[in-house]
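# no sequence on this one, just coordinates:
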């Protein structure tokens, strides 16, 4: 009986506190961590489509200061983004986490594709996904001999240079794209070109004497979740590697995108 009375007292206290702040009592899934429950409620609401701050307040029943504070915090962690109208939307971080969750499926399909890409181009091939402010190599095959760009699985590379970085940043929301460009060795015009033609190349950008060509891998929703690349010495791949290799890299990326869509 005492436990029940305490529970009722706590609920009444919480309700009175909400009334004093002007906040409606929303129908939250209770985890015992109030701020997490409210953040989840905001994300559940954004799952239905983009929302202005006023719409979020109305749909969640949370107080405006609470909604704004949590939305900005979630935006900083890239779980929330902004569209061109400034509305809140689900952010790119979810696509990255989904990539990790589905990485085994991607890698199962990727192994023969990377090997085929190596055989047809003669160059090392890799797959990268974004991990925060870096990119990680999750699959790779290398030339058996001769000069090669050796990047082992698990290697962490900067998002500031290289054709794979172009791909992983080009389809980000505008705010995070501009944040990424602040320290980048490439420009917004580079990313505009990448989006227009669907592939990217870099020459002497990540490392002197090395060039690469990359294309996107998308999930069933069309979000870019990874980049597939070939890389090697400029002396062998030439100063316009995309002209020769982009069709093959794009075809490999499309095959893996189609495979992910079938999952």
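Nice, thanks for sending it over. Predicted model, so just to flag it, every value in this text is computed and none were measured.
# going forward, measure contacts between C-alpha atoms and count neighbours the same way
Will do.
# all strands of this protein, in order?
Residue ranges of the strands in the chain, as given by DSSP state E, are 80-82, 88-90, 124-131, 134-141, 156-158, 200-203, 210-218, 224-233.
# redo those as TSV? Include mean neighbour count and distance to residue 19.
Shown next, in TSV, are the strands of the chain (neighbours: other CA atoms under 10 Å; distance: least, CA to CA, whole Å):
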stretch	mean neighbour count	distance to residue 19
strand 80-82	23	28
strand 88-90	24	26
strand 124-131	26	41
strand 134-141	20	44
strand 156-158	17	48
strand 200-203	26	54
strand 210-218	29	46
strand 224-233	27	43
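# format those as JSON lines; extra columns: distance to residue 4.
Formatted as JSON lines, the strands of the chain follow (distance: least, CA to CA, whole Å):
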{"stretch": "strand 80-82", "distance to residue 4": "38"}
{"stretch": "strand 88-90", "distance to residue 4": "39"}
{"stretch": "strand 124-131", "distance to residue 4": "46"}
{"stretch": "strand 134-141", "distance to residue 4": "50"}
{"stretch": "strand 156-158", "distance to residue 4": "53"}
{"stretch": "strand 200-203", "distance to residue 4": "63"}
{"stretch": "strand 210-218", "distance to residue 4": "51"}
{"stretch": "strand 224-233", "distance to residue 4": "48"}
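# what's the neighbour count on residue 193?
Residue 193: 14 surrounding residues under other CA atoms under 10 Å.
# before we go on, here's another structure to hold up against the first:
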């Protein structure tokens, strides 16, 4: 009997967690604990506990400005099919294909989730390099060009919190010095793109540029990735110029007014 009661409790928790996720909508993208407690007929303590669990797994995110919760990107990472309804994915798809066709290298759309860069879409070239990227794949933001572009436009508090956790070496070329990393982000903001070589995987080069929404906020990054023998140093700025152009085109489609 005790075992069945425990199982029923666990199933009830799962059911209520799913009910919380289903409560978010286009009309109500952000909800307070009290809103959820009333609409679902649960106690505030139960809702808070479930939200904390969902937040730990990145299924919900708490806004520091409003203290309300919204859906996290782990919801998208569950399935590549989920991204087909994402506006960035929809608007970027054709542009990524054209970019791959022009540069001959694989292109991605990435977003920042926590301290990681998350891949929402990928268009491969004819001769892709094996870099283990796919829908929903995460990589440390600080050692990827897409991640560094996204980090460059975060608040100083966010960056300092990340640096407090330390920058661990993924390869011997990974930037781990906090001062050097801060200077790197400053350069990225000034030039409008990020460049990474050997930092995540030796022999691999990536270049990324920011994508902005209608408010001007950087919400994603376009990154082009290829082997170092193909993306030689003299190609970096010409490639970056084309990637920036593509990122601006996607930004325009998202309502960004330059």
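Cool, the structure landed. What you see is a predicted model, and the numbers here were worked out from it, not measured in a lab.
# among the strands of structure 1, which is nearest residue 253 of structure 1?
strand 210-218 (5.1 Å; CA to CA).
# residues in contact with the closest one: which ones?
For strand 210-218 of structure 1, the surrounding residues in contact (CA atoms under 8 Å, 6 or more residues apart in numbering) are 149, 162-164, 167-168, 198-205, 224-234, 237, 241-242, 245-246, 249-250, 253-254, 256-257, 260.
# contacting residues around the residue in structure 2 that residue 110 of structure 1 lines up against?
Matched by TM-score structural alignment, residue 110 of structure 1 corresponds to residue 92 in structure 2. Residues in contact with residue 92 of structure 2, defined by CA under 8 Å, 6+ apart, are 109, 250.
# same question for the one 3 residues further on.
Neighbouring residues of residue 95 of structure 2 by CA under 8 Å, 6+ apart: 246, 249, 250.
# how about residue 231 of structure 2?
residue 205.
# surely residue 181 of structure 2 and residue 166 touch.
No. At 11.2 Å, residue 181 of structure 2 does not count as touching residue 166 under the criterion of CA atoms under 8 Å.
# show me where the stretch 1-150 of structure 1 has helices.
2-21, 34-46, 53-60, 64-76, 93-101, 103-121 (DSSP state H, counting those that start in this stretch).
# who wins for proximity to residue 179 of structure 1 among the ones you listed?
For the helices of the stretch 1-150 of structure 1, the distance to residue 179 of structure 1 is smallest for helix 64-76, at 11.1 Å, taking CA to CA.
# buried set for that closest one?
The neighbour-count check on helix 64-76 of structure 1 (16 or more other CA atoms under 10 Å) flags 64, 67, 68, 70, 71, 74, 75 as buried.
# check the alignment and tell me where the third one lands in structure 2.
What it means is residue 68 of structure 1. Using TM-score structural alignment, residue 68 of structure 1 lacks an equivalent in structure 2.
# which residue packs closest to residue 126 of structure 2, ignoring adjacent ones?
residue 104 (7.3 Å; CA to CA, 6 or more residues apart in numbering).
# would you list the helices of the stretch 1-150 of structure 1 in TSV and tack on distance to residue 156 of structure 1?
Shown next, in TSV, are the helices of the stretch 1-150 of structure 1 (distance: least, CA to CA, whole Å):
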stretch	distance to residue 156 of structure 1
helix 2-21	46
helix 34-46	30
helix 53-60	36
helix 64-76	22
helix 93-101	15
helix 103-121	16
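# residue 133 of structure 1 is nearest to which of these?
With CA to CA as the measure, helix 93-101 is the member of the helices of the stretch 1-150 of structure 1 nearest residue 133 of structure 1 (11.4 Å).
# buried residues, that closest one. List them.
For helix 93-101 of structure 1, by 16+ other CA under 10 Å, it's 93, 95, 96, 99, 100.
# what residue of structure 2 takes the place of residue 208 of structure 1?
Using TM-score structural alignment, residue 208 of structure 1 lines up with residue 202 in structure 2.
# number of nearby residues for its match?
Residue 202 of structure 2: 16 neighbours (other CA under 10 Å).
# what do you get for residue 241 of structure 2?
A total of 14 residues lie near residue 241 of structure 2 under the criterion other CA under 10 Å.
# any idea what it aligns with in structure 1?
In structure 1, residue 241 of structure 2 lines up with residue 247, judged by TM-score structural alignment.
# with residue 107 of structure 2 instead?
Under the alignment (TM-score structural alignment), residue 107 of structure 2 maps onto residue 125 of structure 1.
# which stretch of helix or strand covers residue 55 of structure 2?
Secondary structure from DSSP states H and E places residue 55 of structure 2 in helix 44-56.
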